[in-house]
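>>> no FASTA, just this:
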């Protein structure tokens, strides 16, 4: 499960799913530091989701367990 890079608090799956849909990141519920999704190793897994609806659904369910949080916006992911 993902942890805040600033304070180390473990995020709930519900908050991570919300973060995954937010372009501008989300504030940590504990320290308030802005966090963004960082796909250091999960980008490949997300790409597989386009190959099959079943794999895509499975990746959505497992999404909170494969992402990492970052204090900086990922330029590749958000295009800016």
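It's in. None of these values were measured; they are calculated from a predicted model.
>>> Going by C-alpha atoms from here, please, whenever you check contacts or count neighbours.
OK.
>>> which parts of the longest helix seen in the chain are buried?
The helix that spans the most residues within the chain, counting by DSSP state H, is helix 53-66. Buried residues in helix 53-66, counting neighbours by 16 or more other Cα atoms under 10 Å, are found at 56, 59, 63, 64, 66.
>>> quick check, nearest of those to residue 14?
Residue 14 lies nearest to residue 64 out of the buried residues of helix 53-66, by Cα to Cα, at 8.3 Å.
>>> what's the following helix or strand after the longest helix of the chain?
Next in sequence after helix 53-66, counting helices and strands by DSSP states H and E, comes strand 68-70.
>>> contacts for that next one?
With contact meaning Cα atoms under 8 Å, 6 or more residues apart in numbering, strand 68-70 is reached by 2, 3, 4, 5, 35, 36, 37, 38, 39, 40.
>>> okay, pairing it with this:
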């Protein structure tokens, strides 16, 4: 689980899920606003999309699994990834978009 950049407080899974939905959240310990770091946001998005696309393309090509089966896998895959993503987040004191600080 991620830690606050100001005080080192370890966030709970529930708080990190709320943070991922709202993009900013106040630390319960020091009351400073925390954001998901830009690097962390990029890598979790990249890894979750690649972790789905690569195996599905492999299965589609070599085992000739039909598209309906692949589309049925999506409702299983998305909640599973959503449950695991908070473990990979890192927090930041500033919100950055495309390398620039956003206020």
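Yep, that arrived. Quick caveat, the model's predicted, so the values are computed rather than measured.
>>> Now the TM-score, please.
Here the superposed chains carry a TM-score of 0.78, computed using TM-score structural alignment, normalised by the length of the first structure; 76 aligned residues with a Cα RMSD of 2.1 Å.
>>> circling back to that earlier point, distance from the longest helix of the first structure to the second structure after superposition?
Comparison of helix 53-66 of the first structure with the second structure after fitting gives an average deviation of 1.5 Å (mean Cα distance after the TM-score superposition for the first structure).
>>> Relative to the whole chain's centre, how far out is that helix?
12 Å (Cα atoms, centre = their mean, to the nearest Å).
>>> hmm, who's touching that helix?
Contacts for helix 53-66 of the first structure (Cα under 8 Å, 6+ apart): 1, 2, 13, 16, 17, 41, 42, 45, 46, 48, 49, 50.
>>> can you put these in CSV and add secondary structure and distance to residue 78 of the first structure?
Listed next are the contacts of helix 53-66 of the first structure as CSV, based on DSSP: H, G, I helix; E, B strand; the rest coil; distance: Cα to Cα, whole Å:
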residue, secondary structure, distance to residue 78 of the first structure
1, coil, 22
2, coil, 19
13, helix, 21
16, helix, 17
17, helix, 16
41, coil, 17
42, coil, 15
45, helix, 18
46, helix, 15
48, helix, 19
49, coil, 19
50, coil, 19
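>>> which of these tops the neighbour count?
Using other Cα atoms under 10 Å as the neighbour criterion, residue 16 leads the contacts of helix 53-66 of the first structure with 23 neighbours.
>>> gap between that one and residue 63 of the first structure?
Applying Cα to Cα, to the nearest Å, the value for residue 16 of the first structure to residue 63 of the first structure is 8 Å.
>>> mind checking the longest strand of the first structure?
Scanning the first structure for the strand with the most residues, using DSSP state E, yields strand 34-38.
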